[in-house]
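Chemist: pasting the sequence and the predicted coordinates here, then a few questions.
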Amino acid sequence: MILQTERLALREAGPDDAAFILELLNAPGFLTGIGDRGVRTLDQARSYIEERMVESYRLQGFGMWIVTPRTGEAPIGLAGLVKRDVIPHVDVGYAFLESAWGKGYAREAAAAVLELARGRLGIDPVAAIVNPDNLASRRLLEKLGLRLVDVRQLPGWDQPSAYYLTA
């Protein structure tokens, strides 16, 4: 367990999360808002977990964590921290199944991740990148206290990204 909020628990991903990761990474909202990760099978999902998520925990001490309701239900999303080569700061990220949209889960999870980053991990500032057309995520970032720096084309990315930083 990485952290808990009033309604959510965040934990590290493992091989048993492959079906969830496969579902989330191929959800229409993920493909449109974040991008296609090319994960199409359970084996690819297990490799994604091991090579991207678990490797980040090992190398960085943080990463994208599985978000579940504290009631012990199935995973509903991801939230966490990512260190990318294409931006200078660690960034906060989140993605949820469409069934979890509109319930405040992304805000609750992202706020907890920001508190963890700036507090226990001593990471400040924290960045966020988002598809400029994703107005819901942009509003959420602003509610969390991040400010828009600019819209930039990141190396190796197909679309521009709105770049935010904590104040």
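Modeler: Looks like it came in fine. Numbers count the residues shown, from 1 in each chain.
Chemist: please make it C-alpha for all contacts and neighbour counts, starting now.
Modeler: OK.
Chemist: what sits against the residue nearest to Val113 when sequence neighbours are not counted?
Modeler: The spatially closest residue to Val113, leaving aside those adjacent along the chain, is Gly80, at 5.9 Å (C-alpha to C-alpha, 6 or more residues apart in numbering). Applying C-alpha atoms under 8 Å, 6 or more residues apart in numbering to Gly80 gives the contacts Phe62, Gly63, Met64, Trp65, Val92, Gly93, Tyr94, Ala110, Val113.
Chemist: which residues touch the helix or strand the fifth one falls within?
Modeler: Using DSSP states H and E, Val92 sits within strand 91-96. Strand 91-96 is contacted by residues 24, 30, 64, 76-84, 106, 109-110, 113-114, 126-129 when judged by C-alpha under 8 Å, 6+ apart.
Chemist: show me those that map onto helices.
Modeler: Leu24, Phe30, Ala106, Ala109, Ala110, Val113, Leu114 (DSSP state H).
Chemist: against that first model, consider the following:
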Amino acid sequence: MSVQIETERLRLRLISPALDAANTLALLNDPGFLRFIGDRDVRTEQQARDYIATRVLASYALHGFGMYAVERSADGAWLGNAGLVRRDGLPGPDIGYALLQEYAGQGYAGEAARAVFSHARGALGLQDLYGITDPDNLASAAILRRLGMQQRGLLQLPGSEEWVTCFATPGAACIAG
């Protein structure tokens, strides 16, 4: 499997345990990630490699998509990740994105999300797409709205006590079934 998505300022590529463990470790422990996405209990580079293997590479193999490394084209800086996630409790894949705090507020998350949305619709042929956010994450909600997604309300995903705001493309419902 090979994925290379290019935008004006970014390159999205498959995540590799060998190449991306240190950056993934930093992202998973970034204050914004911990606040709005959650603690994945990954504290070492070996745990980050294991996380990539069991979560990211497994998604590539099972679904043909997953999270991708987001790099700035100009200098190769690793900014975070963006991609598609298949979650229990949602009827289809959702667009996810997270950037290291130092790169927030510069339009990179929106640009990466637009690229993933286009890739999902074009290359993967997916029509119904979803997005979930922490109810307090107004910046992330704004990105999903700019993609044309509509807020569908709050829900709890299986196995979670947290409520999330669910967004979906027009005509799609956030409840499976």
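Modeler: Yep, it's here. What you are looking at is a predicted structure, and each value in this text was computed from that prediction instead of being measured.
Chemist: returning to what we had before: residues in the second structure aligned with the strand holding Val92 of the first structure?
Modeler: Taken onto the second structure by TM-score structural alignment, strand 91-96 of the first structure occupies residues 94-99 there.
Chemist: ok, stretch 23-36 of the first structure next?
Modeler: The aligned range for stretch 23-36 of the first structure is 26-39, by TM-score structural alignment.
Chemist: how distant is that stretch from the center of its chain?
Modeler: 13 Å (C-alpha atoms, centre = their mean, to the nearest Å).
Chemist: again, but for stretch 112-120 of the second structure
Modeler: 10 Å.
Chemist: which residues of the first structure does that stretch align to?
Modeler: Counting by TM-score structural alignment, stretch 112-120 of the second structure corresponds to residues 109-117.
Chemist: same question for stretch 63-73 of the second structure.
Modeler: Going by TM-score structural alignment: stretch 63-73 of the second structure matches residues 60-70.
Chemist: just the terminal-to-terminal distance for the matching stretch.
Modeler: Counting by C-alpha to C-alpha, to the nearest Å, you get 26 Å between the two ends of stretch 60-70 of the first structure.
Chemist: for that stretch, buried residues please.
Modeler: Phe62, Gly63, Met64, Trp65, Ile66, Val67, Thr68, Pro69 (16 or more other C-alpha atoms under 10 Å).
Chemist: cool, stretch 140-147 of the second structure as well?
Modeler: For stretch 140-147 of the second structure, by 16+ other C-alpha under 10 Å, it's Ser140, Ala141, Ile143, Leu144.
Chemist: strands along the first structure, start to end?
Modeler: Counting by DSSP state E, the first structure has strands at residues 3-4, 8-11, 64-69, 77-82, 91-96, 127-130, 146-152, 161-166.
Chemist: for the ones you listed, give me TSV that also has distance to Arg118 of the first structure.
Modeler: Shown next, in TSV, are the strands of the first structure (distance: least, C-alpha to C-alpha, whole Å):
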stretch	distance to Arg118 of the first structure
strand 3-4	14
strand 8-11	17
strand 64-69	16
strand 77-82	11
strand 91-96	11
strand 127-130	11
strand 146-152	13
strand 161-166	10
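Chemist: returning to what we had before: what lies in contact with the match of stretch 63-73 of the second structure?
Modeler: Counting by C-alpha under 8 Å, 6+ apart, 2, 4, 6-13, 53-54, 56-57, 74-83, 93-94, 109 sit against stretch 60-70 of the first structure.
Chemist: and what of stretch 15-26 of the second structure?
Modeler: 42-46, 48-50, 52-53, 56-57, 67-69, 78, 80, 100.
Chemist: tell me the buried residues within the residues you listed.
Modeler: Looks like these have 42, 45, 48-50, 52-53, 56-57, 67-69, 78, 80, 100 buried, using 16+ other C-alpha under 10 Å.
Chemist: ok so, going back, and which of the buried residues of stretch 140-147 of the second structure is nearest to Pro91 of the second structure?
Modeler: Leu144 (17.3 Å; C-alpha to C-alpha).
Chemist: now which residue in the first structure aligns to that closest one?
Modeler: That one, Leu144 of the second structure, aligns with Leu141 by TM-score structural alignment.
Chemist: for that match, what are its contacts?
Modeler: Contacts of Leu141 of the first structure by C-alpha under 8 Å, 6+ apart are Ala128, Arg147, Tyr164.
Chemist: how much space between it and Thr166 of the first structure?
Modeler: From Leu141 of the first structure to Thr166 of the first structure the distance is 9 Å (C-alpha to C-alpha).
Chemist: who touches both of those two?
Modeler: Arg147.
Chemist: who's in contact with the nearest residue in space to Glu111 of the second structure that is not next to it in sequence?
Modeler: Among residues not flanking Glu111 of the second structure along the chain, Thr7 sits closest, at 7.4 Å (C-alpha to C-alpha, 6+ apart). Listed by C-alpha under 8 Å, 6+ apart, the contact set of Thr7 of the second structure reads Glu111, Ala112, Ala115.
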